[in-house]
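In: got a structure for you, letters missing:
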């Protein structure tokens, strides 16, 4: 198996030979075999062991076993003990999900603090089959049927092409020791039930089932990659950047067929799950929204506006002359200048003697009005926003620069006529929005 492992690395993961690696080792069969294979292949690696404190003395025994294994192989061993049950209770997660989050968070910390490049985990072909069946039972798209990815960021799984049977045979023939996790025998967990009660039956029906499944998943991944590449190309045409958000033209979206598949393909990576609600936005009134944990989707006239959910920054901030905007929500600079230049959306020139310092940066409020530069008379901001066809998200992010209770500048949009530079102006202030 060592030779086969090395051939697999050379063919599929050659970069691992030159990197500093962390091998996630629980002490169980799969991770112990991966550790020995890395040692036999002369990888530059250390071991990382998570003690989730879930099985009392058995968990402590696993930790001791892994530490002894690292010592035998002459590699460094990092160990972290977690109060997993408390974490699950605090975050209202299942114990398994809490353990997973703790594990990968710690791995990220180790990679950063210790200078390692990748974490290797011992997922193998049978794990991928079990994941396929779990996702199939719950309902999933093609990505969920494509199995466990060989790489996911800095997580690499070099045993995915090997079966549990191959791993066990290697460990037995080589006389390797490992720890048995008693919880793996319990069928109260869905994965274990599939592992012990379903997979043996399908393998008995067809002795080459696992190999055939691996071929099928290979084709599914290729199909998934094709769909992904096409959807990314489509996104570059449909997704239009606007004020820190993305505008998607509804008319063009509705021309796609099958529409449901396109909506899912274009938006599922943003965390949306209520697909009927998302589709209903296409014909809803302006202002209707659908939320995921990370993003919001807003119907605004002829567009869907996709934006990341960012905690609102509210309040008022003072701005002084010749000081940059350290500590402010946006970067504004005020400086006295001798000459007047052409104003732009991001730079305005005002009569300093008409201003009351410090100027105030604040959010817009209902009832706000100003005197648009170049025009006579005042205008409510709500009307100005409507004329500018600003959507709800853009309005929520809009900042105003004020002198006392008067609006000086709708930042990045329009200055106020009352503060403009005139022939009688003696002092000019240049105000820049440093985007």
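Out: In hand now; what should we look at? Note that this is a predicted model, so its numbers are computed, not measured.
In: only C-alpha atoms from now on, for both contacts and neighbour counts.
Out: Noted.
In: mind naming the longest helix for the chain?
Out: When the chain is parsed with DSSP state H, its longest helix is helix 209-238.
In: how long is stretch 141-150 from one end to the other?
Out: Across stretch 141-150, the terminal residues are separated by 19 Å (C-alpha to C-alpha, to the nearest Å).
In: packing partners of the longest helix of the chain?
Out: When contacts are defined as 3 or more C-alpha pairs under 8 Å, 6 or more residues apart in numbering; DSSP states H and E, helix 209-238 sits against helix 125-138, helix 142-145, helix 199-205, helix 259-267.
In: name the helices or strands packed onto the longest strand along the chain?
Out: Scanning the chain for the strand with the most residues, using DSSP state E, yields strand 44-51. Secondary-structure packing of strand 44-51 (3+ C-alpha pairs under 8 Å, 6+ apart): strand 20-24, helix 57-73, strand 77-81.
In: again, only using 10 Å
Out: strand 20-24, helix 29-40, helix 57-73, strand 77-81, helix 95-114, strand 118-120 (3 or more C-alpha pairs under 10 Å, 6 or more residues apart in numbering; DSSP states H and E).
In: quick one: the helices in the stretch 251-400 of the chain?
Out: Using DSSP state H, counting those that start in this stretch, the helices of the stretch 251-400 of the chain run over 259-267, 275-280, 381-387, 392-396.
In: in addition, the following structure is provided for comparison:
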């Protein structure tokens, strides 16, 4: 897997799972120095024969490549140790900055990580990569399946138009929205709209129980309109809607005449223009009469059913999440 600390080697002092601190006091000593110490003090060290096998890649580097490099530079090991120490210092600085940035741009919601888009994109690329890795590790507990190509694919997609979804290992998705990025296994769960499958007839007037919703429809006098408005409440001209109303999610080819606009447009285009997150669009309830869509719940009613001065009765529709 990919991690920015991969080239740094093993740390002398590292906290591992279960809150245990592992200290390696002789990590920076060479094999020759350790062997000389054992001879001086009549110690008989144990030899792990697996370290002599050439099958593991790390063993081939240690047993074959390093001796060859020493022929060109006898101090190659010391040079590599110095490089690792410098890189560890740099990584400690990066991790400190990343922890501060995390508090400002990231939050966990329902097993998803949400990044504030504008603030995230203002960060240096190194911090962006570090935060992405921190987010993945927070959700799945490991980075073993994550490669550099995955992180770079996400970075490249961040400035592309909203709606893109990047599929990552461990069933993770990275979703580009208008104002935020969402990383998780079920980003759609962050939608304020419960999943609505099928088409349901509304009791007009009356109460209708739907998956995730309770819908109340009431016939009220026109003066009520002046007193009460809300995102999940709408007032329509009852004479124009009639009693035969249904609710469903959007369908291919849906058209809609948003109130205040001069002409109808495709419902999908209305959702794009309204910057409704891509993963929300299949969940938004759509109230329909036999003739047309009358209300895209939470957003806009249809121009053709709006309340006019001559309206005699209002149809009050209220959606409540349950």
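Out: Perfect, thanks for sending it. All values derive from a computational prediction rather than experimental measurement.
In: out of the helices and strands packed on helix 209-238 of the first structure, nearest to residue 291 of the first structure?
Out: Nearest to residue 291 of the first structure, of all these, is helix 259-267, at 11.7 Å by C-alpha to C-alpha.
In: quick one: which helix or strand includes residue 87 of the second structure?
Out: helix 76-105 (DSSP states H and E).
In: OK, contacts around residue 364 of the first structure?
Out: 314, 381, 382, 395, 396, 397, 398, 399, 400, 401, 407, 410 (C-alpha atoms under 10 Å, 6 or more residues apart in numbering).
In: so what's the residue count around the equivalent of residue 318 of the second structure over in the first structure?
Out: With TM-score structural alignment as the criterion, the equivalent of residue 318 of the second structure in the first structure is residue 432. For residue 432 of the first structure, the tally of surrounding residues (other C-alpha atoms under 10 Å) stands at 21.
In: figure out the helix or strand that residue 432 of the first structure lives in.
Out: Element membership of residue 432 of the first structure, judged by DSSP H and E, is strand 428-433.
In: gap between that strand and the chain center?
Out: Relative to its parent chain, strand 428-433 of the first structure has a centroid offset of 37 Å by C-alpha atoms, centre = their mean, to the nearest Å.
In: contacts for that strand next, please.
Out: Against strand 428-433 of the first structure from outside (C-alpha under 10 Å, 6+ apart): 321-322, 324-325, 330-341, 343-355, 401, 409, 411-412, 420-422.
In: recalculate using a threshold of 7 Å.
Out: The contact list for strand 428-433 of the first structure, computed with C-alpha atoms under 7 Å, 6 or more residues apart in numbering, reads 331-338, 346-352.
In: any chance of the contacts of residue 364 of the first structure in CSV, with neighbour count and distance to residue 132 of the first structure too?
Out: CSV is the format used below for the contacts of residue 364 of the first structure (neighbours: other C-alpha atoms under 10 Å; distance: C-alpha to C-alpha, whole Å):
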residue, neighbour count, distance to residue 132 of the first structure
314, 13, 46
381, 20, 54
382, 17, 52
395, 16, 44
396, 15, 43
397, 14, 43
398, 18, 46
399, 20, 49
400, 22, 53
401, 25, 55
407, 25, 59
410, 21, 53
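In: Throw those into JSON lines and include distance to residue 388 of the first structure, thanks.
Out: As requested, the contacts of residue 364 of the first structure are arranged in JSON lines below (distance: C-alpha to C-alpha, whole Å):
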{"residue": "314", "distance to residue 388 of the first structure": "23"}
{"residue": "381", "distance to residue 388 of the first structure": "10"}
{"residue": "382", "distance to residue 388 of the first structure": "10"}
{"residue": "395", "distance to residue 388 of the first structure": "10"}
{"residue": "396", "distance to residue 388 of the first structure": "14"}
{"residue": "397", "distance to residue 388 of the first structure": "15"}
{"residue": "398", "distance to residue 388 of the first structure": "13"}
{"residue": "399", "distance to residue 388 of the first structure": "15"}
{"residue": "400", "distance to residue 388 of the first structure": "16"}
{"residue": "401", "distance to residue 388 of the first structure": "18"}
{"residue": "407", "distance to residue 388 of the first structure": "18"}
{"residue": "410", "distance to residue 388 of the first structure": "12"}
